[in-house]
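**Q** here's a sequence, model it:
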Amino acid sequence: MCGIAAHFCARGLAAPLDLRLIAHRGPDASGEWISPDGRFWLGNTRLAILDLSPTGAQPMIDPETGNVLVINGEIYNHLKLRAEMPDVAWRGTSDTETVLHGYARWGRQLLVRLKGMFAFALYDRGREELFVARDRLGIKPLYYAVDDDGLRLGSETRLLSERSTISPAAVAAYLQWGACPEHRLLFSGIESLPAGHAMVIANSGERELWRYWPARRRFDSPNESAPRTLRALLETAVQEHLLADVPVASFLSGGIDSSILTALAAQKMERTLETFSVGFDVAGFDESAVALEVAKRFGTQHERLLLSEEEVLRSVTEAVAHLDLPSVDAINTYIVSRAVAQKGVKVALSGLGGDELFGGYPSFRDVPRLRWLGRLPRIVRKAIGGQRLADLPNESDAAELAQWRRRFFTDEMLRRAGLPNEPTPLPCPVELPDDFARTSWAELTGYMRRMLLRDSDQMSMAVSLELRVPFLDHELVEYVLGLPAAEKKRYGGTKGLLVEACRDLLPPAVYQRPKAGFALPMKNWMAGPLAAFVEEGLSETVLRELLPEKFVAEEQADFRAGRLHWTRLWSMVVLGHFVRQGRSHENPALHSFA
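**A** From the prediction side, this is the model:
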């Protein structure tokens, strides 16, 4: 895991980007390289996970071709790829070297062979061009900015945002979804390389962008022996995600997803698996008992990290300070990541992706109901469910309805804030079998990508921790998306197919209780110990002319009267603090984490 950066200058010399801004992503080492003609610059900060020796350092140069690579992420099948290149004289054991030689062997077709989470920039010396790519699900971020002279790119927007402005459309997009959609980031001129895409920047400055995933027109999986097939895919994914030259730990909340990953990892690891659950002396925020039962069952070295309310409150404001892009939902990930990283852990497994694939969200239940409600006249919908339900689109497929359900701001709120109301695209370039799969696609490529995956990356990397997500193994994702809904619902209960595939691993307490999760008392805190922080953030949105003073006052009054959910106001608070930080180009991770 690393932070990467690049600069291509079509006219003149490339200028190094400030790697200190992403030092938290790679505290173990850093490196830079510039092309002989001075027009291409690559930089890297390294969190050493595979090949801890200098032979794993980046930027890495292929001595035969002169190609140069910086990469963020992990390639879990890199040993298999090495076996397909028996003639290579390997210098080390890193996946970086595997990708570098794989490109020399297969060119752009290397992408379809890679299994993992990654974002990379590769300088092709022979073609004098930059080849960049991002993994299929968008687990790892990659941002870029184009100007008259060329292109800059990096793992975080803080490398690129010095000359950027914030538009009303970008503010509206963020407030609608509680996070910036990938097509409309907060900063003008900064774009996100889409997941499953690659791009080439020629030495003339011309750019070619293309999609390499999904590679098939349709996901269609046979449902014979689905639990057995799913189990095999899960075991393979977990086995591959354990590849590391440092210990791999597991987040263990006691829920279905983390318990399954922990069980499989404990069975496959040669050393004892370290597991962590986080407990809080806040009512309703502790799943430690069930987590301990799972840990005992599989003989893990388990640690329950108990945090005081004071520690959690401090982490809330720290999390906001660490954001690379604003988010309403990053706090929990930061709290857990920080607590585990302080124990010396560098790699941890996360259960992210299980809800999206197996129907763990209310959206899977609600989409059919929303389709029926959408047929009612707008005035009737408003009478039933207020302004939010009045905005329900009346001619939408399952994916669009699932996306709509994730909306934070209503049309009326945007109007009162004087903000534009633009549609958010939800492309689906693959044919899926039914509405269950289409809902999964919406959750995977919408809510998960713009919020959960981005938050997982920026919050874990803020404390130099690599999070791995085995449920997002692309072969597993394709198989589950291609299964008919009847197979996923056949076994009953929450995420029935997943539970059936792994029932032998799970204590009944894991799957026989209602779905739980982190539930910080943010509403009470925002009116109490965080009140000053809330006021500062809201005032900043007015001072910066991002939101009208009258609108902010109205929303604050509605929150105090219990008419507005705390997340709506919190999204405004986070926005204010985010811009208040002023993109000062000081890295908060260098100061607040010890």
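
**Q** okay, CA-based contacts and neighbour counts for the rest of this
**A** OK.

**Q** these two touch, right, Leu567 and Ile331?
**A** No Leu there; residue 567 is Thr. No. Counting by Cα atoms under 8 Å, Thr567 stays clear of Ile331, with 12.0 Å between them.

**Q** the more surrounded of these two?
**A** Per other Cα atoms under 10 Å, whichever of Thr567 and Ile331 has more neighbours is Ile331, with 24 against 16.

**Q** second chain to compare with the first, below:
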Amino acid sequence: MCGIAGLFDTRGSRDFDRDLMKRMNDIQFHRGPDEGDLHFEPGVALGHRRLSIIDLSTGQQPLFNEDGTVAVVFNGEIYNFQELVPELEALGHRFHTRSDTEVIVHAWESWGEECVQRFRGMFAFALWDRNKQTFFMARDRLGVKPFFYAILDDGTLVFGSELKVLMQHPGLDRRIDPHAVEEYFALGYVAEPRTIFKGAKKLQPGESLCIRRGQPIPAPKLYWDVRFTLDNPLSLEDATAELTERLRESVRLRMISDVPLGAFLSGGVDSSAVVATMAGLSPDPVNTCSIAFDDPAFNESEFAKMVADRYQTRHYVETVKSDDFDLIDTLAALYDEPYADSSAIPTYRVCQLARKHVTVALSGDGGDESMGGYRRYRMHLMEEKMRGSMPAGIRRPVFGLLGRMYPKADWAPRMFRAKTTFQALARDSVQAYFHSVSILRDDMRRSLFSSKFRAELAGYNALEVFRRHGDAAQTDDPLALIQYLDTKTYLVGDINTKVDRASMAHSLEVREPLMDHKLVEWLATLPSGLKIKGQEGKFVFKKAMEPMLPRDVLYRPKMGFAVPLARWFRGPLKERVREAILGSTLAETGIFNREYLEHLVDAHQSGARDYSAPLWTTMMFEAFLRNSQAAAPKPAVAVMSQ
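**A** As a prediction, the model looks like this:
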């Protein structure tokens, strides 16, 4: 795994500042501590930090073709590179390394922009072709690896693996984008293609961008999308057999490594299935890493131990104290823009543990989205049945009224907490799902933001992110629709972002077998009834794993990777929360309504309401602002004026 950085003059051939390029590359040293190099030519500067995984002796970057006219910097892994080498050699190319990186330059020479269709893996790369005066960039299909870029006023393209790379450039417009703030407080992350800064963007999953010097800069091109056809006629027995074989192939490809390799093992279905499959492919014991919590309400290490014992893995466990909250500022610096998933804390710790023993770790991420594992999916399907039983003209006013009148009852037994369900039933499918996953729902965001900031938003609502993807989903199946929405939003903006930054902070490469695009495409052909059956999520996956995993692992309630925020904010972090939420950093932005901030803090700390998620989201925004101010050559908190 690596970090990439660079500059490209889209209009001419100006020389770039070498010190600037060095700063851009060095700021992501953690992504590649083994080696680093720079390349300069008129109008082009490329930088690379390397974490050596494959071809340790000759895989240095930037890497060139035979005559030096094509150069690439690359972050990721092309898992099928060994299959592509003989095909490219037959086309006349000569390889000088055993690196998957070299496949990219020769594939570009042979297939041009379509080269990305041939790659199976996780990748973000930038390629310069001097003869064609063309700069080409691409990101993998599921957004496992990040790609940030900006087009500056003078025509300079600046790009990097992390936003902090772009922040080194004094020409970057660092004013905060109000729409990004709205998305963050709804979702807990800034959704692709937006970043927190008005002047920077993310290349979206499955996108490429091809720029020819001196020509108008085109919009990025979508080269891949998942289609939920749900038309595979396989029986349950045949589906489980094929799923097992497809998982085996995906895991096998991701076990290719010239450095020590292992796996995360949480005790959940997905990571346990990956470990069980690895054990069947490896002659040696698999290295497994688990985090235990000293709070039994959050601890699932006993289930991880069941799997480790069954497959006699080399199992490493560390216990995280339930008051492990010292990472708040560390996380703000890692993520560069506001990011509100509190499971980033244990994820950071498990990556820290894994790096002590391995350089590459396989994870179980992506299984919930593709196979229907989230509890909210089952809730949504139940709501969909109710929505479908009543005409919209009656349903919307009736449940809309009930949703407004019914009291919020976080304290009550679940059966009496109907306000959210009433609100959801008054909405259409996309709007209801957005409502269910929002951290601060529409009414809360209206209360949170100042009247001045709401004017800056000019009516923009983060729901538009879901609307855009919903329009592209090409399915009216209730489960497939929300799986598609999560694949485009939560999986990329939350899960992949969390794992990439946490792992790279420790120079650890993480590979995700359940996000293999061929596996994802095949799963999208299976009928939804094979994914959720009654109240059982991941039905076909659990059936496939029954011969390999204990029933207690397969069929216990999903726990997740959570931390006790509610208790922290009423106990050891009580004063810190109050200082962060009500202090000068947030007040000076003009974004927030102080009265509502006071309500969030007081109601939570008195025990009247559980506002732990909104408070954490706001705290991480405050931490982002402080970190951004400290790193900025100029103020970074002014809200963008329309």
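
**Q** any idea how far Leu13 of structure 1 is from the most centrally placed residue in structure 1?
**A** Centroid check for structure 1 by Cα atoms, centre = their mean gives Leu453 as the closest residue, at 1.2 Å. Noted for Leu453 of structure 1: a distance of 35 Å to Leu13 of structure 1, by Cα to Cα, to the nearest Å.

**Q** what is the corresponding segment of structure 2 for stretch 470-487 of structure 1?
**A** Under TM-score structural alignment, the counterpart of stretch 470-487 of structure 1 in structure 2 spans residues 513-530.

**Q** hang on, the earlier thing: ok, and the closest non-adjacent residue to the residue nearest to the centre of structure 1?
**A** Spatial nearest neighbour of Leu453 of structure 1, chain neighbours left out: Ile139 (5.8 Å); criterion: Cα to Cα, 6 or more residues apart in numbering.

**Q** the one you found matches what in structure 2?
**A** By TM-score structural alignment, Ile139 of structure 1 lines up with Val144.

**Q** with Leu52 of structure 1 instead?
**A** Using TM-score structural alignment, Leu52 of structure 1 pairs with Leu56 in structure 2.

**Q** its match: neighbour count?
**A** Neighbour number of Leu56 of structure 2 under other Cα under 10 Å is 15.

**Q** so the residue nearest to it when sequence neighbours are not counted, which of the three states?
**A** In this structure, Leu56 of structure 2 finds its nearest non-sequential neighbour in Asp258, 7.4 Å apart by Cα to Cα, 6+ apart. Secondary structure, DSSP: H, G, I helix; E, B strand; the rest coil: Asp258 of structure 2 is coil.

**Q** the one 4 residues further on now?
**A** Secondary structure assignment for Gly262 of structure 2 (three-state DSSP): strand.

**Q** off-centre distance for stretch 240-247 of structure 2?
**A** 25 Å (Cα atoms, centre = their mean, to the nearest Å).

**Q** can you give me the strands in the stretch 401-550 of structure 1?
**A** 466-468 (DSSP state E, counting those that start in this stretch).

**Q** need the helices for it, in chain order.
**A** 411-416, 435-442, 454-461, 474-482, 485-489, 496-501, 508-511, 522-527, 531-543, 549-560 (DSSP state H, counting those that start in this stretch).

**Q** mean shift of the second one relative to structure 2?
**A** To tie it back to what came earlier, the one meant is helix 435-442 of structure 1. Taken against structure 2, helix 435-442 of structure 1 registers an average deviation of 1.5 Å after superposition, with mean Cα distance after the TM-score superposition for structure 1.

**Q** tell me what that helix is packed against?
**A** helix 354-358, helix 363-373, helix 398-405, helix 474-482, helix 485-489 (3 or more Cα pairs under 8 Å, 6 or more residues apart in numbering; DSSP states H and E).

**Q** closest to Ala226 of structure 1 out of the ones you listed?
**A** Within those, the stretch nearest Ala226 of structure 1 is helix 485-489; the backing value is 7.6 Å (Cα to Cα).

**Q** now the closest one on structure 2. Mean distance?
**A** Relative to the matching residues in structure 2, helix 485-489 of structure 1 has an average distance of 2.4 Å after the fit, by mean Cα distance after the TM-score superposition for structure 1.

**Q** show me what counts as buried in that helix.
**A** 485, 487-489 (16 or more other Cα atoms under 10 Å).

**Q** part of a strand, is Gly373 of structure 2?
**A** No. Gly373 of structure 2: not assigned to a strand; according to three-state DSSP it is coil.

**Q** got a list of what the counterpart of it in structure 1 touches?
**A** Taking TM-score structural alignment, the alignment pairs Gly373 of structure 2 with Gly360 from structure 1. Under the criterion of Cα atoms under 8 Å, 6 or more residues apart in numbering, the contact partners of Gly360 of structure 1 comprise 354, 494-495.

**Q** the aligned residue in structure 2 for the residue nearest to the centre of structure 1 and Asn461 of structure 2, how far apart?
**A** Residue pairing (TM-score structural alignment): Leu453 of structure 1 is matched to Asn496 of structure 2. Per Cα to Cα, Asn496 of structure 2 is found 24 Å from Asn461 of structure 2.

**Q** next: Ile532 of structure 2.
**A** 31 Å.

**Q** give the contact list for the alignment partner in structure 2 of Tyr76 of structure 1.
**A** Counting by TM-score structural alignment, Tyr76 of structure 1 corresponds to Tyr79 in structure 2. Tyr79 of structure 2 is in contact with 100, 119-121, 253-254, 256, counting by Cα under 8 Å, 6+ apart.

**Q** out of these, which sit inside strands?
**A** Among the contacts of Tyr79 of structure 2, the ones falling in strands (DSSP state E) are Gly121.

**Q** of the contacts of Tyr79 of structure 2, just the buried ones, ChimeraX syntax please.
**A** Entered in ChimeraX, the line below selects the buried ones among the contacts of Tyr79 of structure 2, by 16+ other Cα under 10 Å:
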select :100,119,120,121,253,254
